[in-house]
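Asks: below are the sequence and a predicted model; questions follow.
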Amino acid sequence: MESKRQQKFAGVIQEDLAAIFQREGMNYLPNTLVTITKVRVTPDLAIARVFLSFFNNGNTAQSLATVKQHASEIRYKLGSRIKDQVRVVPQLEFFVDDTSEYVDRMEKIFDKIHREEEQKDSE
């Protein structure tokens, strides 16, 4: 369970990373909208795990690899934004947030179950 300090720090990182991707995301991934869905920070605030969602993109694995290639540059830009608020800028680890895909898959399963129940009731 995250402490209030971790949650607050994660919120700051999420907000600033969102601004960085909004302004300069086109340099890394043209024609792709990148959303920071969640940030988790370790208790010592040294590592930030950033969960990304990509829209208008066919290959999320390649997009994630591109973001990981630019991780040091993104960390530098984050550091210039939060340098007055923290002692150490955390290392950034990027992951794909597949929550929307999971929700779509679950909705399809529920629809299938619902249709099967309707067919049984009509018989």
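Replies: Perfect, thanks for sending it.
Asks: C-alpha only now, for contacts and for neighbours.
Replies: Will do.
Asks: can you name every helix or strand that the helix or strand harbouring L17 contacts?
Replies: Under the criterion of DSSP states H and E, L17 resides in helix 4-28. Helix 4-28 makes packing contacts with strand 33-41, helix 71-82 when contacts are defined by 3 or more C-alpha pairs under 8 Å, 6 or more residues apart in numbering; DSSP states H and E.
Asks: okay, now the one to match up with it:
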Amino acid sequence: MRTEAPTQRQLRVGEEIRHILSDIFRRDMIRDYQLAGVAITVTEVRVSPDLRNATAFVTRLGRNDADKLLPALKRAAPFLRGQVAKAIRLRVSPDLSFQADTSIDYAMQVSTLLHRPEVARDLDETAPRPE
């Protein structure tokens, strides 16, 4: 399976949608009881080549329970799509879907592994090597 790199337009539209969604979440504009007062961070938005679908990767800083918010975000998707349509100039506003961003959790696991004493010792170039 070959995947092509996103075009400049896809990247630009994805970044613009990310900013719009981040602003909506920052201003707490969604009237869903599960999302009220919840700090949601949009880490990335990937847009399909035809710009009709966009997947927003979301997380909650300091917490790893963003997947619990996905049903509420799915319910809010039509409202969010309307807000994106008002803010961005596209022929068709993309359908929005949401996924929990696990890259921060993965980075934390890697960091924890790299700071283990036996790994840190191997990474330290000045430490004497066991023979």
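Replies: Now that the structure is in, tell me what you want to look at. Predicted, not measured: the structure shown is a model, and the values here were computed from it.
Asks: select, out of the helices and strands packed on helix 4-28 of structure 1, the one closest to R105 of structure 1.
Replies: Closest to R105 of structure 1 of the helices and strands packed on helix 4-28 of structure 1, according to C-alpha to C-alpha: strand 33-41, at 18.9 Å.
Asks: residues in structure 2 aligned with the closest one?
Replies: Using TM-score structural alignment, strand 33-41 of structure 1 lines up with residues 39-47 of structure 2.
Asks: who's in contact with that stretch?
Replies: Stretch 39-47 of structure 2 has contacts (C-alpha atoms under 8 Å, 6 or more residues apart in numbering) with 10-11, 13-15, 17-18, 21-22, 25-26, 53-61, 101.
Asks: can you turn the buried part of those into a ChimeraX selection?
Replies: Buried residues within the contacts of stretch 39-47 of structure 2, by 16 or more other C-alpha atoms under 10 Å, are selected in ChimeraX with:
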select :10,11,13,14,15,17,18,21,22,25,53,54,55,56,57,58,59,60,101
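Asks: tell me the residue in structure 1 aligned with H19 of structure 2.
Replies: H19 of structure 2 maps onto E15 in structure 1, with residues paired by TM-score structural alignment.
Asks: show me what A66 of structure 2 aligns to in structure 1.
Replies: So A66 of structure 2 corresponds to T60, using TM-score structural alignment.
Asks: and for G82 of structure 2?
Replies: When structure 1 is aligned by TM-score structural alignment, G82 of structure 2 is paired with Y76.
Asks: want to throw the helices and strands packed on helix 4-28 of structure 1 into JSON lines with mean neighbour count?
Replies: Putting these into JSON lines (neighbours: other C-alpha atoms under 10 Å) gives the following:
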{"stretch": "strand 33-41", "mean neighbour count": "19"}
{"stretch": "helix 71-82", "mean neighbour count": "15"}
